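A.B. asks: Structure for the following, please:
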Amino acid sequence: MAKPKKTPRPKAQTPKGFRDYFGAEVSQRAEMLQKIAGVYHRYGFDALESSGVETVEALGKFLPDVDRPNEGVFAWQEDADADKPGDWLALRYDLTAPLARVYAQHQNDLPKPYRRYAMGPVWRNEKPGPGRFRQFYQCDADTVGASSVAADAEICAMLCDCLEAVGIERGDYVVRINNRKVLNGVMEVAGVLDMLHPERHSEKRGMVLRAIDKLDRLGVDAVLQLLTEGRRDESGDFTEGAGLTSHQAATVMTFANSSDAMDRSVAEIKKGNASAEVQKLQDVIGFRNFLTCGHLKEIVGLSQVGKQGVEELKQIAETVASLGYDTDRIVIDPSVVRGLGYYTGPVYEAELTFEIQDEKGRTRNFGSVAGGGRYDDLVKRFTGQEVPATGVSIGVDRLLAALHAKGRLDTTDVGPVVVTVMDRDRMADYQAMVAELRQAGIRAEVYLGNPKNFGNQLKYADTRNSPVAVIEGGDEHEKGVVQIKDLILGAEIAKSATLEEWKDRPSQFEVPRADLVAKVREILAQHGLEK
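C.D. replies: So this is what the prediction gives:
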């Protein structure tokens, strides 16, 4: 008789593009989410938690897709083998598309405008890479039902406050703003957008937008190639160009390079090379933004949609200036495109401006950690009526990585006070100790492993990064005392102290049992751990 085959054991490994998070990482994310939520709440936004699964139809096709409805997302079909297969479902790829469904479904019960924030994981079935995972956290805030660009300005100001709340200092970030309407105006002037027949040249416009989006990374010459005949990179790979004429490409590049042009203009004004009237304005909050708006107005020429976009940018500039946000924090930057296809007006990104070393040891700017914009057509997919909306999404994992890179996060998580077990028959006494500590707001646990080897208990406490160990053997119990061991001080003394110093700085204290909580609290306070 053949020997039955053994069932193969599953591999203990995370799927490609995913990772596990432990201890300090989870605590740091939770703390960051709490700080961001505090800013959102202070601005008047209400919390919303929607389903992690949506129908593919509800999500829409705003990520790259070819023929299949599940391209770019993790999707499956309900009852796929049945006579009547069910809906295609997918894990949400962001928190904005689900909001459109929620608003359309519950609009009669929601205030108008509806201001909500949401936090949670999203999933994208895309190629993973260094620091790029298929599951990551987002932290969104959106206003639905407000057509005024004052809502966009408020989002940008709030984004600044969120970055500073989590520890990103002024000077280390900038929020950049553009407007899709200005982009459309430039496309119209360049001859690749017919407002009466917007479906024409759509593929070419997409190539132009992707080229502009690469300006910071590739530079002017490379982007010009992508706008015209195409580009071959260092590896030999060829990227097809948009096929614009030199005149068309020049129009687009004049627009995309507006920030550099403004830098030069501001430098000239500071040198005194401008009219007295202009010289006087340079100290006005947001002056550079107003200068940029004038420059863009010239570029869009007679394009009505372009002029409307410039006017909206001007209104945003005026609003953020009135709130006290100068161009060192919020700046109009025409090179901002944003990749998702549902934006219809202002778009914005928060970029961290400090330099880091990448995985290959190269110096580069950290880059974008948040983005968003106006998407007035998203709810219309459900209701048939246009509902204005704008919002921002913060990449929490990217922000955490940035704070790590700046050395502003402690990578260790302080563990609990560990009550050791000297006599397993007195477990109730030890549990009573941790109960008292917990009731006092102190994180604590009883050692629940094999108590036979006391040294292993202290090793466990070290592994847990515990600040204090509590010891009560039979002798201590009879005397009504406990031993309190300061593990942090003990580790410091063990590193460098002489015998005399060790005697002068004891790290273990005998106190009455009734003083257990007070002594533990005193030690924690000495190390800045008491809350």
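
A.B. asks: Every contact and neighbour count from this point should use C-alpha atoms.
C.D. replies: Will do.

A.B. asks: wait, what's in contact with the spatially most central residue of the chain?
C.D. replies: Centroid-nearest residue in the chain: Gly395, 1.4 Å away (criterion: CA atoms, centre = their mean). Gly395 makes contacts with 136-139, 369-370, as judged by CA atoms under 8 Å, 6 or more residues apart in numbering.

A.B. asks: ok, and the most crowded of those?
C.D. replies: Per-residue neighbour counts (other CA atoms under 10 Å) across the contacts of Gly395 peak at Ala370, which has 23 neighbours.

A.B. asks: can you give me the helices in the stretch 101-250 of the chain?
C.D. replies: Here the stretch 101-250 of the chain has its helices, by DSSP state H, counting those that start in this stretch, at 150-165, 180-190, 202-213, 215-218, 220-227, 246-256.

A.B. asks: Between those, which one is closest to Val468.
C.D. replies: Of all the helices of the stretch 101-250 of the chain, helix 150-165 sits nearest to Val468, with 31.2 Å by CA to CA.

A.B. asks: thinking again about what came up before, now, of the helices of the stretch 101-250 of the chain, which is deepest in the fold?
C.D. replies: Highest mean neighbour count among the helices of the stretch 101-250 of the chain (mean count of other CA atoms under 10 Å): helix 180-190, with a mean of 24.

A.B. asks: Who are the packing partners of it?
C.D. replies: With contacts taken as 3 or more CA pairs under 8 Å, 6 or more residues apart in numbering; DSSP states H and E, helix 180-190 sits against helix 246-256, helix 287-300, helix 304-322, strand 346-357.

A.B. asks: let's see this one next to it:
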Amino acid sequence: MSEGKIRRPRAETPKGFRDYFGAEVTERKAMLDAIAGVYHRYGFDPLETSAVETVEALGKFLPDVDRPNDGVFAWQDEDADWLALRYDLTAPLARVAAQYRNELPNPYRRYAMGPVWRNEKPGPGRFRQFYQCDADTVGSGSVAADAEICAMLADALEEVGIPRGDYVVKVNNRKVLNGVLESVGFGRRYGDSETQMLANKYDEIMLRELKSKEDQILRTIDKFDKVGINGVMQLLTVGRTDESGARIEGVGLAQHEAEPIAWFLTAKGADNNETILSLRKAVGDSAFGKAGVDELEQMSNLLAAQGYGADRIVVDPSVVRGLGYYTGPVFEAELTFQITDEKGRPRNFGSVAGGGRYDGLVKRFTGQDVPATGVSIGVDRLLAALRAKGRVAGSSEGPVVVTVMDRDRMADYMAMVGELRSAGIRAEVYLGNPKNFGNQLKYADKRGSPVAVIQGGNESAAGTVILKDLILGAQIAQNATLEEWKDRPAQLEVPRAELVAAVRKMLAK
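C.D. replies: The predicted structure is shown next:
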């Protein structure tokens, strides 16, 4: 660097992050406020936790390295504790439920909304900071809690503008899959507790082998929506060749071992009762599987009693995402309407929310089993869906701009804007250099202002103001006819005393 040359920072957003401006922030807040209204109606309380947690409390991302930042943004505090930005809203809930367990009501019902951070490789549509919107019930093992979450999710979608018929909440159960695996010899057969001690070292080795095989099966059935049932069968058995010609090794199950898993995935019937009957056949004699089917049946009955039929909430075994994480019911909200992708092809919009039961949430902190169930809405995806449906405009109306014709009369202009604001009208005075009036109108246009208020010396002497309809003016400049211009002029002069009423009338048009 040459002597005397100043090195200036680059004005750019860090990789994997983005900035949000007026309309996007306004739309997101309106959507989240609507969702919060539904959650509040269901009796859930808001919770705001710190953006920073100890890495020990986060737990999940602790790698076997000196700096524990795999997946999170972490740093070492002065007292040698490792801290990290939260990677989701569930880990903080676990800490809160343990820390305040003697003060909180049981069950504890909370919702939380806010940004989370993940130290992952960014890509198209994949950012290191994004918003989450969660609702959870901690402390209830009843399937009524799971059913309530599903009903609340359906209501929230309708509240923000996804009409009935354009979405469906699909429900499945991890226990049913466990029962299917058990029926073909790959279930662990250790009941609900994952921490039950085994008899000897041989059993430990067998458990590791079973878990490895089970994980392979879970990863395979998670591809069901991409490769279909035939593709899943190939991947469970001998493998398959994908569209690019690459060979993908199979799990190695025999045909008779893979078939019950296929039955499970395709057990959806004409209604919930028929689906549940098919699942009972799929789990065979597995007590664990039967318990999962019983839970699905109870949920279906509870939802039906509240008026949520299969047109809104449906038992669907094809919901397999997250089955490796959840311990009981799982659910996913799918939007069923079509959009056009970047290549011009029609496709269904897809999933915008998911959740389920994850018992053992607080056990890491207290050593005691604490049941929990919840759901997380993908904020950005749901906003994109609302834009696709025309429920949000993608822009927001700017303020009324009071222009400045004479800087010595700033008090008069401030009096005008004060009256407009007192009447509940969004307004501002132009605070740039007023010398060039054209620049003031360009500013108003860039702000998306609907109306400009103008008062020069002549208007001041006459006790009037000029109102310029900027939206209509833009329309006239593009394609309005002479008759339309005469019928509704884009500019009019009104008495100064009628400023508020005239602006309100113009905004209403």
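
A.B. asks: May I have the TM-score of the superposed chains?
C.D. replies: TM-score for the superposed chains, counting by TM-score structural alignment, normalised by the length of the second structure: 0.92, backed by 493 aligned residues with a CA RMSD of 2.1 Å.

A.B. asks: that older thread, any chance of CSV for the helices of the stretch 101-250 of the first structure, columns distance to Leu33 of the first structure?
C.D. replies: Converted to CSV, these look like this (distance: least, CA to CA, whole Å):
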stretch, distance to Leu33 of the first structure
helix 150-165, 10
helix 180-190, 30
helix 202-213, 29
helix 215-218, 30
helix 220-227, 37
helix 246-256, 34
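
A.B. asks: Looking at the ones you listed, which is nearest to Ala405 of the first structure?
C.D. replies: helix 150-165 (15.1 Å).

A.B. asks: Let me know the angle separating the closest one from helix 304-322.
C.D. replies: Counting by axes from the mean of the first three to the mean of the last three CA atoms, to 10 degrees, helix 150-165 of the first structure lies at 50 degrees to helix 304-322.

A.B. asks: which residues of the second structure does helix 150-165 of the first structure align to?
C.D. replies: Alignment of helix 150-165 of the first structure against the second structure: residues 144-159, by TM-score structural alignment.

A.B. asks: average offset between the matching stretch and the first structure?
C.D. replies: Following superposition, stretch 144-159 of the second structure is found to deviate from the first structure by 0.5 Å on average (mean CA distance after the TM-score superposition for the first structure).

A.B. asks: Just give me the match in the second structure for the residue nearest to the centre of the first structure.
C.D. replies: Aligned partner of Gly395 of the first structure by TM-score structural alignment: Gly378.

A.B. asks: Tell me who's in contact with the alignment partner in the first structure of Asp412 of the second structure.
C.D. replies: Under the alignment (TM-score structural alignment), Asp412 of the second structure pairs with Asp429 in the first structure. For Asp429 of the first structure, the contact set (CA under 8 Å, 6+ apart) is empty.

A.B. asks: Find the helix or strand that Asp429 of the first structure is a member of.
C.D. replies: helix 427-439 (DSSP states H and E).

A.B. asks: That helix: which residues count as buried?
C.D. replies: 427, 430-431, 433-435, 437 (16 or more other CA atoms under 10 Å).

A.B. asks: Now do the residue mapped onto Asp233 of the first structure from the second structure against Gly250 of the second structure, distance only.
C.D. replies: Using TM-score structural alignment as the criterion, Asp233 of the first structure maps onto Asp242 of the second structure. Distance, Asp242 of the second structure to Gly250 of the second structure, by CA to CA, to the nearest Å: 12 Å.

A.B. asks: again, but for Met206 of the second structure
C.D. replies: Met206 of the second structure is 21 Å from Gly250 of the second structure, by CA to CA.

A.B. asks: thinking again about what came up before, who touches the match of helix 150-165 of the first structure?
C.D. replies: The contact list for stretch 144-159 of the second structure, computed with CA under 8 Å, 6+ apart, reads 34-35, 38-39, 42, 135-137, 163-164, 168-169, 299-300, 302-303, 308, 312-313, 329, 331, 333, 356-357, 373-375.

A.B. asks: Recalculate using a threshold of 6 Å.
C.D. replies: 35, 38, 299 (CA atoms under 6 Å, 6 or more residues apart in numbering).

A.B. asks: more neighbours, Met206 and Gly250 of the second structure?
C.D. replies: Gly250 (18 against 12).

A.B. asks: for that one, what are its contacts?
C.D. replies: Contact analysis of Gly250 of the second structure by CA under 6 Å, 6+ apart lists 235-239.
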